[in-house]
Structure formats: C-alpha cells, structure tokens
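# Got a predicted structure here, sequence first:
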Amino acid sequence: MRNLKNGFSSSLASTISVALVSIIALGLLTIFSLMWATDQTDQDAQAVNLSGSIRMQTYRIGLATAQQRSDQAQQYIQQLDDTWQHPLFIHQRRASDRDLLSQDFMRAESHWREVLRPQFDALLTSATAAPKAAPEQSSFPTAQIAEQLQLTEKLVTGFQQAAESKIRLLRIIQLTALFLTIALGAVIFNLLKTRLEKPLAQLTDAASRIGQGDYGYQTQVEGNDELALLGSVVNRMSHSVETIYQDMDDQVKRRTQELHNNNIALEFLFETARKILSSYQQEINYQQLLDQLAEVIGGDIRLELCLFTEQGDRPYMHIAQANGEITDCSQRDCKSCVGDKPANTQSAADYAFPITREDTGYGVINCHAMSQLQGMDPTPLEQWQENLLRSAADQFALALSLSVHRNQQRRLAMLTERTVIARELHDSLAQALSYLKIQVTRLQKSIDTEAFSQQQPIVDELRGGLSSAYRQLRELLTTFRLKIDTGGLQSALELVVSQLRERSDMQASLHYELTNLPLSPTEEIHLLQIIREASQNAINHSLGSELDIHLFQNEDQWIQLLIEDNGIGIPDKAEKTNHYGLAIIQERSRHLNGNIEIATRPEGGTRVAFAFRPSFLNG
C-alpha cells in the first residue's frame, strides 16, 4: 500500500492544494489591488471639498472688502491663505512632472498670491486710512475676482475628474477579478467533479451496500490517486467484514445467552434485596428464597442452606430446595462444610459458599450435583452460576445481619424506655412520695408528743400531697402513652390541640412552620411534652379564652416555640401553685440545651418562650 501511495502520478491532495493556492492567490491579488485603488481615492472627496470652499472664501473676501469691513476681510484672507497651504495640496505643489491638475492648481494659487491678494491688501489699507471714503468702482478688482473664480472652478473640475478616473480604475479591477474568479472556479469545479465527486459517489454507494449487508460488494474506482487506493482498501475490507461477521454472529449468540443469564441473576438479586429491605421488621422466608435461587441456577444442581448461631456447632436451620432431600450433614457438625469445601473446586458437588458479613459467620450454602449422586460425572458450575451463588450468600448474610441489628435495636429501645420511666418516676412521683413520707413522720411525732393541734395541718398536707401524687401519676400515664406516629410531630401536635379544644372552652390554635426542617425523635418528644404541659397549665389556671401555639425557626436558625394565652397571667411562686408542671417544662428544656422563659405578658396573659438549636445544624 505504501508503494502504491508513493507511485501516484497525480495526487488528489496535490491537485486540491494547487486549486486552493490559486484561489487564495487570486483573492489576495484582488484584495491588494482594491486596497491600492481605494487608497488612491482616499482624499479625493476632501480635495474637491477644499477646492470648492476656495470659491466661497473668495466671494466672502470680495463682499467684506466692498462693505469696508476690514477686520473681517483680513480674517477671511488669512483663512483662504491657510486653505491654499493645506497639507492635502502638497502633492500638487511638489510634483516634479506636473500634470494638468498640478498646473491648474499652481495657476490658481499664483493668481491669488500675485494678483488678487495684493489688490485686496491695497484696498483694505486705503479703507483704513480714509474710513469714510467709499472705494472707487474702477479700483475694485472685479475682473481679477472673476478670473480667480474661473481658475478655481477649473481646479475643482480637475479634482472631480481625477476622482472619477480612480473610481473607473477600481471598477475595472473588480470586473477583472470577477472574470478571473469565474474562470478559475469553473476549472476547479470541473476538476473536482471528475476526480473527486464521481469516485466519492462510487465509494459512498459501496459503503451503503456494505452497510445494508452486502458484504461481498466490490467497487470499481478508476484512476491512480488516493481515492483509487481507498477503493481497493474498501474491496479488501468488505471481504474481511464478511469473514468477521460470521465469527461475530457466533459470539453475539454466546454473549446474548450470557446476558440473559446475568439478567436473570440480577433480577433475582434485586428481588431478594427488595424483600430483605421491605421486610425489615419481619422474618425472611429463606425457603422461598432458596427455591427461587435453585430455579434460577437450573441444571442438575441441588441447594441446601445451613444457618448457625455464632457459638453453635450444629445448624439451627437446615433447608433444602423444594422436592429435595436433606443430606446427612444435618445430623453432624455442619461447620465443617465451610472449611472443607472451597468454592473454587472443579466439581459442583464440592461447592460451598459461606454466609459471612463483617467477619461474622452465619452459615453456608451447599451445592450438590444430582449427576454425581446418580453415579455420573458431575458438571462444573458456570462462572455466572458461581457468581450468583456467591452474591446470594452475601444477600443472605445481609438479611441475617439486619435481623441481628433489629434485635439489638429492640433491646436498646426497651432499655431506653425503662430509663425514661425510671427518670420520670424519680423526678415526679418519687419526690411526691418522699414529701408524704416526711409528713407521716411529722404526724407520728405529733402523736407521740400528743401535740393534737398540729395534726390537722399535717393531715391537710397529706391530703394535698396525695392529690398531687395522683395527678402526677395520671400525667405520667399520659406521657407514657404519648407517641408520634408516621405523621410526625405536626400530626401529633394537631391531635393534642384537638384534645385541648374538646376538654375546655379555650380557642386553641396551632401555627406549625417546621415542615421543611428535620428533627430527631428525642427533640420531637421533648417539644411535644413541653407544649402539652404548658397548654394544660394554661387551660387549668389561666382563666383565658384564647391559646396560641407558634412553632417556627428564627433568624439565628434556632427552633422557636411561643405559647401565649390571654388569661390572668402567672402568679408569684408559680412552682408551688402548679406543683411540678413548670419544673417538668424546665427539666425538658435542659435536655434540649435550650433557653426557656415563662412570664406574664404586658397586655395580659402568660407567655412561654422556648428556643433551642436543632441537632441537624451541628453536622
């Protein structure tokens, strides 16, 4: 192929390069010619304008002189002198071989400087010497002004003709470039059509035929250039593709079967994972999963599942697939299956897949070949079957690990609940009973000393203490029954407000603005208890008609709780009046590391303001 490339008599790339260079050269020549022509006409308009202004200035000088306005006439003369000395006229003044335009310019300028200007100067001088004397008609240079205007008109005409001639030259250059471009374009178009378009059409047709499945199609590209070489390559390629296609067809069939097997395995693993995650609070049906796994594996393979405790040496669960018999390993130490049967042996009868997670063993999946049990040579597991069994063992390990984790969570929940009950009893009921015990001791001493006058106040204290203890017991029962269901804190608060409306005449309203903020279960429970206790105190003691509950996040991103009523306000020593209600509120606020303020509002009623920083802001 390299020899053929070096032997091109007429390279297509060289031909295109020459055509492009020709087009670029013609374009550059045209551009530079037009730039030169336009540069020649750059100041023609200004020259016409300046030469035309000379006529107007000559008129103004004559008019000012005739009206004896010497100062103005002198100013006009100076302006005209500056115009004749304009840098634009340097070319006409310095030209060695003076053309007609330069000669017209020199005649007009000479007439002004040598003839007309001295006469104006003389008239202006005489007018200055005798201001009241009118200039004589015979002395005014009328003929010279007319001659100056005639020379100036001829100069303007010369500038105009010079500009027009340059424009004609510009048009000639444009027309010449146009004809040359058309001629060169026609040549290049014909060259590309015969040497590029036709061979490309043949190659495109060959590619289309090959793409449609005619892999043996052969194209005929004439010539001795790159496209001819490409045509020969396409012919060889079509033959190679036809050969490769047969091999690929066989490979695709094998890959399709592998993908089908992998897809079945993935569906099984996905369904298994879904069942494990969706039945987190329930027990897994391992028999059903094992039957489904055996159905996916197929073949003459029988599966068994053995599950162990961490310390046990015998399986607490031994399951075989449906219509399968359990082997003798159920009657012996099955843990040997994990160590004695590696998963990479040659026989399917020797496969065992341990069920382990985080260095904890939960059991093993045993794989037996039915052909070996029937005295025939066993068939080894395919790679996808081995991978599926190993992944299924990992899924079973995950399910068993989640089951262990669930049991641990239940134990922790029970311990936490008992701790909360013990703390609530200690903080409320135990204190009340201790107080009653002290009063009983006082009563006993009054009986021993026969101080009968002191017994009645002690009995009254005992009666009040018993009532307080009974009330606290009821509050504890309400607290222990209190729960936050799937509706969250908002649903629980709405239920509390609904119960308050049913048990009192106060108009209770809830303004909940924490819909988009996550709160931990502990924060939700304490907030619910604080709101319930403060609202109950307002209903029992405020004697008001309205109760507003606001829960929102303030500018500092703290959770803000406001409970306000329009009652009589909070009395002095409210702790003794309401027993332990306010103490319970303050205790729960300390658990949330928050700030609580209970005070009488200036407009009347009581305000309970509580703020704390939610745990999700701590990262």
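Sure, I can see it.
# okay, CA-based contacts and neighbour counts for the rest of this
Noted.
# for the residue nearest the centre of the chain, helix, strand, or coil?
Note on the chain: the residue nearest the mean C-alpha position is residue 516, at 21.5 Å, using CA atoms, centre = their mean. Per DSSP: H, G, I helix; E, B strand; the rest coil, the secondary structure class of residue 516 is coil.
# again, but for residue 213
Classified using three-state DSSP, residue 213 is coil.
# what's near enough to touch it?
Taking CA atoms under 8 Å, 6 or more residues apart in numbering, we find residue 213 in contact with no residue.
# I'd assumed residue 219 was in a strand, is it?
No. Read with three-state DSSP, residue 219 is coil and lies in no strand.
# Could you list which residues are in contact with the closest residue in space to residue 307 that isn't next to it in sequence?
Leaving aside its chain neighbours, residue 307 sits nearest to residue 363 (4.2 Å; criterion: CA to CA, 6 or more residues apart in numbering). By CA under 8 Å, 6+ apart, residue 363 lies in contact with 305-308, 315, 335, 338, 354-356.
# can you do 10 Å?
305-310, 315-318, 334-335, 337-338, 353-356, 393, 396-397, 400 (CA atoms under 10 Å, 6 or more residues apart in numbering).
# Okay, buried residues for the host helix or strand of it please.
Using DSSP states H and E, residue 363 maps to strand 360-369. Neighbour-count burial for strand 360-369, counted by 16 or more other CA atoms under 10 Å, picks out 361-369.
# From those residues, pick the one nearest residue 74.
Closest approach to residue 74 among these (CA to CA): residue 361, at 119.7 Å.
# The closest one: what's its closest spatial neighbour, skipping adjacent residues?
Residue 361 sits nearest to residue 355 (CA to CA, 6+ apart), 6.0 Å away.
# Alongside the first one, take a look at this:
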Amino acid sequence: MKNTASLSTKLVRIGTGLLVIALISIGLTLWVTWKLGGGAAALNEAGRMRMQTWRLTSAVQAQLPEQEIQLLTGEFDQSMAVLKNGDAARPLFVPWDSVVHARYAEVAHLWSDQKMRFTVHPPLEHQRLVEHSVNFLNAIDRFVLSIESQMSSLTAILNLFQIVMMALAIAGAVVMLYSGYLYVINPLSHLRDGLRKLESAQFSVRLDVVSNDEFGQVTSGFNRMAATLQSLYGNLEAQVIAKTQRIAAQKERLEGLYGVSAFLAQTNDLSELTQGFAQRVRRLMKADAIALRWSDEDASKFFLLASDQLPQVMQEEEKCLRAGACACGNPKLDARTRVIPITNSDIAPFQHCARIGYESLISVPVRMHHKVLGEINLFYKSQVSLAAEEFELMDTLASHLATAVEGMRAVALDREAAIAGERSLLARELHDSIAQSLAFLKIQAQLLRSAISKNNSDKTDFALNELDSGLKESIADVRELLLHFRTRTQADDIDRAVQETLQKFHHQTGLQVSRTVSGDGLPLPQDVQIHVLHVLQEALSNVRKHANAQAVVIEIHKGDPWRFVVRDDGIGFDERNNRSELQVGLKIMRERAEQIGAKVDVVTEVDQGTTVTLRVPAAKPSKLKEGQTASLS
C-alpha cells in the first residue's frame, strides 16, 4: 500500500514523537530533582531539631531565665511546623509516606511531653532530664532515617530516569538515522542507479513509486523523463536533421538580412542602392527574376525602379504600370505580402508573366508611415510557398528599403535646405558689407565725374581720396568675408579657433590683442562653435570699422552658460544715435546668436570703449541641421 504522507509530514511526525518523549522525561527528572531538593532541606531542618533539643537540655540544667527557655521552645515549634507544612520559598518539604508520617507523629507526641519537662517548676533532676532527652533524640533519629530512606528511593528513581533518557537519546538517534535512510538515502540511491542506467542509454529503465511524498513525485518525474527520452531517442536522427535544416535556413536568412541592411546603410546613390537591393534579395529568395517598383505621389502609377534577371520585353512593357491594372502594383493601405499563382495566361493581369513561363509571383508592399511607397515583385518558374519566417523576412527587407530610400530623400532635402540657407547667409553678408561699400563708391564716382567736368581740383582730389578709402574698406570687407567662410573649429576645443581668429585680426589691423580663458565646462557642439566664431568675428569687424581702438581683449568663461566677452578701448558709441552700418553689425550678431539659442549684450559709453558679451547655453542643442553644419564647415 502506498504511503500518501509527504516527506516533510513524516519527518515532523517522528520529530514530534521524539520531542514529546524527551519533554516527558525532562519533566519527570525535574520533578524528582525538585523532591530531592526539598527532602534535603527537610533533613537539614530535622538535624537542627537534635541540636535544639540539646540546647534546651543545657538551658534547663543551667537554670537560665524562663524567657530564654520559652524562646528556645518557640524555635523548636517553628521547626516542627516547617516540617509539617513545608516551605516553598526555600524550597523545603518532607517526602511523606506512611512510615514518615508515623515517625513524625511519634516525634510530635514526644515533643509535647518533653516541652512540659523543659518548662516545669521546679525542673527535673539532671539524670531524669537527660534520659528523657535521649529518648526524644532517638525518636528524631528514627524520623530522619525514614526521610533518608524515602530520599534513597527518589534518588534511585532519578538514576532510572537518567538511564531511560540516555536510552531514549540513543533510540532517537537510531530512529532518525533509520528514517533518513528509509525516506531520503534509499530513494536517492534508487534515483542514482536509475540515472546511471540512463547515462548508459538504457532508456527503458523505470523506478517503482512506493510513496506519494516528494521523492515519490521525483520518481514519477524520472519515469516520465525516461519515457520521453526513449520516445525522442527513437527518431532523434530525423529530428536532428530537420532541426539542422531549420537552423541553416534561419542562419541564411539572418545573414542575408544583415548583408542587405549593411548594403543599404553604406550606399548613398539611389540607382546603386535599388539595383544592389534587387540583386541581393533575388539571390536570397532564390527567385528567377525580381522587379522593384515605386509609386507616384497619388499612388496611381507604379514605375519600374530596378530589376534583376527580368526579361527585356517585360522591362519595356512594364516601365509604368497603372495601379490595379496588373497583379503587380497594389496601392491599398491594407496590402500585405502575397504568393500569387499564375495559372491562366488568358487573364490580362498574368499575360506577360505567363508568356515568359513564370508560374508564381510574390508581391511584397513597401510601406512607411501608413503609406504604400512601392512594391517588390519576385517571379518564379515553379510553384512556391513561403514559411512564416520568410513572410516576416520579406516584410523586414521592405521596411529597411523604405527607410533607406526615405533617408536618402531626407538627406537630399536637408542638403538643399542647407545650401539655400548658406546662399541666403552669403547674400546677406554681401548686401550688408560689400553692397553698401559699392554703393558708396558709385556715389563717389559720380561726384568725381561732376568735379572733373567742372574742373574743380579740390573736389576731384577729395573724391579720389574717398574712392581710395572706399576701395580699401571693400578689400578689407572681402578679406573678412573670406576669413568668415574659411573658419574651422576643433572637435572639442573652441579656444584654439579663437586664438587663430585673433592672430589673423592682429595681422590685418595691427591692433594689440589678448585672450584669457577661465572655468571648466563641457565642450560646445561643432555647429555652435562655428556660429560663436562668426559672432566674435563680427564683433572684431565692428571694432576695426568703428571703434578707433588700440587694444582688444577676448575673455572666454567656460561653464553653463559659456560666456565670450569682446572688450575694446575705443571711442564707444551712443546706442540711441548709433550709425546704420553699426546697427547692421549688431543685427547680424544677434541673428546668429538666436540660431543657437544664445544672447548678445552690448555695454558701451562714448569714449569709454565697448563690451560685447555672448552667452551660450552649454546643454542647449543646436537648431542647425547636420547638412547645414557640414556646409558651414
């Protein structure tokens, strides 16, 4: 019969039984020990009564005062009462039985007579008093001996309990060892033997389930595992071959997907990208031909963008397909990857394919952001079917193609926007500097022509001088613009670029220049550095044109925000009545600062110099596009 109790229940039962027996033994031992302790105290008290008897005899013979004799007899009465009633505080109690009760009654009776002899007047003769005292002491001795006899019995019982406890401890150890062997070691041995047989390929091995405990459950699991291994081992070779083929196919798909993705990421030419994609997908899917079609904006037409192994006649006939006119070109948003059998050459959508000999067509929509961008068509000269993994692979490849093409389109748009922005910036720079200088030169040329026609030598000389100054100013502006557009920055440090800008300014103007750097902070992005340099160059240009300064200082304070300070010792200006060309320079600086989220502050007074401060937030991202940054660099 199976034992249905679990292993933990069995161990708890055994342990509880042993614990109960141990507690009972300990309780009995403590009880006997307690009785022996109280009996020892009773023996001590009975021994005191012998001493008290002799003291009373001596006191009577010495004819001590009656009060002292009364005091001694009171102490004896107390000892008798303690022996009779016991004292839990000491503890003290007599181990009563019939013999001890009889001896105590004898002592109590003799004490009542002896007490009268101790207190009688006149006192008894010495010889008679001693004889009565000796008789009383003999009665006390018999009482003490009865207590000792009872104590000996209790001691024997205590020794017996100790022997029993030792036997119980040995028996408990034996029971625990046997239980461990029966419920743990023996089942584990059977499991070990079974595992060894499994290791030697004896999959028919089964173990007997003799209980329903944890080891019984493990044994049942072992039997199920052995049965499963036996069934698996029977057709293992076929399963290994099938699994190997699946893994090889999956590896091939993953390698193909990685190769196509790497190709799309590295190619920057649209024609090369689409043609290379078509070739790689055709080889990956083992198709006879492939066509890559792209739709127009309203998805009414599909244009043949690239193909591989597609017959020339089909390329000519299907350069442009109207949506829905053929099995290829499905503009519906819910279009999905389909395997289309080509069974009848008389049906219009299949005429071209059937004439070539194709029997199957796989149509894969290329979509992005819920919009159908194009379609991939794979042609086969045999009937094909796709597994779920292959459907997923084709959808993934189509998604990568859409991302790559749209990415190239976005890069092209960004590049066009960057070029347009740079042209606008260049036009504004030319208008704000060179154009105004040329207009000034035109006016001076007209004044010169008028002076020559009037033979006015003074005005002629004045106009020539103005033309010469204007030409010099224009040449300086052109050089400054070239300096602006040749500006380069370091990847992590703008300090070096500022130093080079100051050196060029010094060679151009001859002014004394200096630079100080303080603080620590994260480096500015490269596009932000370019705009910062242009703002500083514009500030230096204003110094050259308008300040009449002797020295210029640039201070760089790293941190958040970064601060760039351009300070000169020139004539300064009145911000309320400043010149229009100076306003243009300040406007250019502020516009450039706004593009990177920075702020320009100008502090100036007449004859007190000018301080321009540019504050740039270190963590604020640039508003420029990547293409625009490349163009600026």
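Now that the structure is in, tell me what you want to look at. In this text, all values refer to a predicted model and were calculated from it rather than measured experimentally.
# secondary structure class for the residue nearest to residue 361 of structure 1?
What three-state DSSP gives for residue 355 of structure 1 is strand.
# what do we get in structure 2 for it?
Under the alignment (TM-score structural alignment), residue 355 of structure 1 maps onto residue 366 of structure 2.
# burial count for its match?
Residues lying near residue 366 of structure 2 (other CA atoms under 10 Å) number 29.
# circling back to that earlier point, compared with structure 2, how much does the strand holding residue 363 of structure 1 deviate?
By mean CA distance after the TM-score superposition for structure 1, the fitted strand 360-369 of structure 1 averages 2.9 Å away from its aligned residues in structure 2.
# Which positions in the helix or strand containing residue 215 of structure 2 come out as buried?
Assigning secondary structure by DSSP H and E places residue 215 of structure 2 in helix 214-234. Judged by neighbour count (16+ other CA under 10 Å), helix 214-234 of structure 2 contains these buried residues: 215-216, 218-220, 222-223, 226-227, 229-230.
# Also stretch 259-268 of structure 1?
Neighbour counts over stretch 259-268 of structure 1 (16+ other CA under 10 Å) mark 261-262, 265, 268 as buried.
# Quick one: these as CSV, columns for secondary structure and distance to residue 255 of structure 1 too.
Below are those laid out as CSV (DSSP: H, G, I helix; E, B strand; the rest coil; distance: CA to CA, whole Å):
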residue, secondary structure, distance to residue 255 of structure 1
261, helix, 10
262, helix, 10
265, helix, 15
268, helix, 20
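# Out of those residues, which two sit at the greatest distance?
Using CA to CA, the pair of the buried residues of stretch 259-268 of structure 1 lying farthest apart is 261 and 268, separated by 10.7 Å.
# Find residues that contact each of the two.
296, 388.
# For residue 472 of structure 2, give me its contacts.
Counting by CA under 10 Å, 6+ apart, residue 472 of structure 2 touches 437, 466, 478.
# Actually, residue 310 of structure 2.
288-291, 356, 378-379.
# before we move on, what about residue 210 of structure 2?
Residues near residue 210 of structure 2 by CA under 10 Å, 6+ apart: 1-4, 187, 216, 219.
# Please dump those residues into TSV; it should also carry secondary structure for every row.
Listed next are these as TSV, based on three-state DSSP:
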residue	secondary structure
1	coil
2	coil
3	strand
4	coil
187	helix
216	helix
219	helix
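# So which elements touch the helix or strand harbouring residue 13 of structure 1?
If you go by DSSP H and E, residue 13 of structure 1 is part of helix 12-40. If you count contacts as 3 or more CA pairs under 10 Å, 6 or more residues apart in numbering; DSSP states H and E, helix 12-40 of structure 1 packs onto helix 142-192, helix 226-278.
# Which other helices and strands does the very next helix or strand once past the longest one contact?
The element immediately downstream of helix 226-278 of structure 1 (helix or strand, assigned by DSSP H and E) is helix 286-297. Helix 286-297 of structure 1 makes packing contacts with helix 226-278, strand 301-307, strand 317-320, helix 383-424 when contacts are defined by 3+ CA pairs under 10 Å, 6+ apart.
# Please repeat the previous calculation with a cut-off of 8 Å.
helix 226-278, strand 301-307, strand 317-320 (3 or more CA pairs under 8 Å, 6 or more residues apart in numbering; DSSP states H and E).
# Compare these and give me the one nearest residue 469 of structure 1.
helix 226-278 (45.3 Å).
# Tell me the mean distance between the closest one and structure 2 once they are aligned.
With mean CA distance after the TM-score superposition for structure 1, helix 226-278 of structure 1 departs from structure 2 by a mean of 3.8 Å once superposed.
# Show me which residues of stretch 389-404 of structure 2 are buried.
Neighbour-count burial for stretch 389-404 of structure 2 [16+ other CA under 10 Å]: 391, 393-395, 397-398, 400-404.
# now these in TSV, with distance to residue 113 of structure 2?
Below are the buried residues of stretch 389-404 of structure 2 laid out as TSV (distance: CA to CA, whole Å):
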residue	distance to residue 113 of structure 2
391	123
393	123
394	126
395	124
397	126
398	128
400	126
401	130
402	130
403	127
404	130
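# Can you name the residues that contact the aligned partner of residue 19 of structure 1 in structure 2?
The alignment partner of residue 19 of structure 1 in structure 2, by TM-score structural alignment, is residue 14. Contacts for residue 14 of structure 2 (CA under 8 Å, 6+ apart) come out as residue 176.
# The helix or strand harbouring residue 362 of structure 2 versus strand 371-380: what angle between them?
Using DSSP H and E, the element containing residue 362 of structure 2 is strand 360-368. If you take axes from the mean of the first three to the mean of the last three CA atoms, to 10 degrees, strand 360-368 of structure 2 sits at 160 degrees to strand 371-380.
# Minimum distance to residue 535 of structure 1: which of the helices and strands packed on helix 286-297 of structure 1 has it?
helix 226-278 (39.3 Å).
# Pull the distance from that closest one to the chain's centre.
Helix 226-278 of structure 1 has its C-alpha centroid displaced from the chain centroid by 35 Å (CA atoms, centre = their mean, to the nearest Å).
# what helices or strands is it leaning on?
Against helix 226-278 of structure 1 (3+ CA pairs under 8 Å, 6+ apart) you get helix 2-6, helix 12-40, helix 198-211, helix 286-297, helix 383-424.
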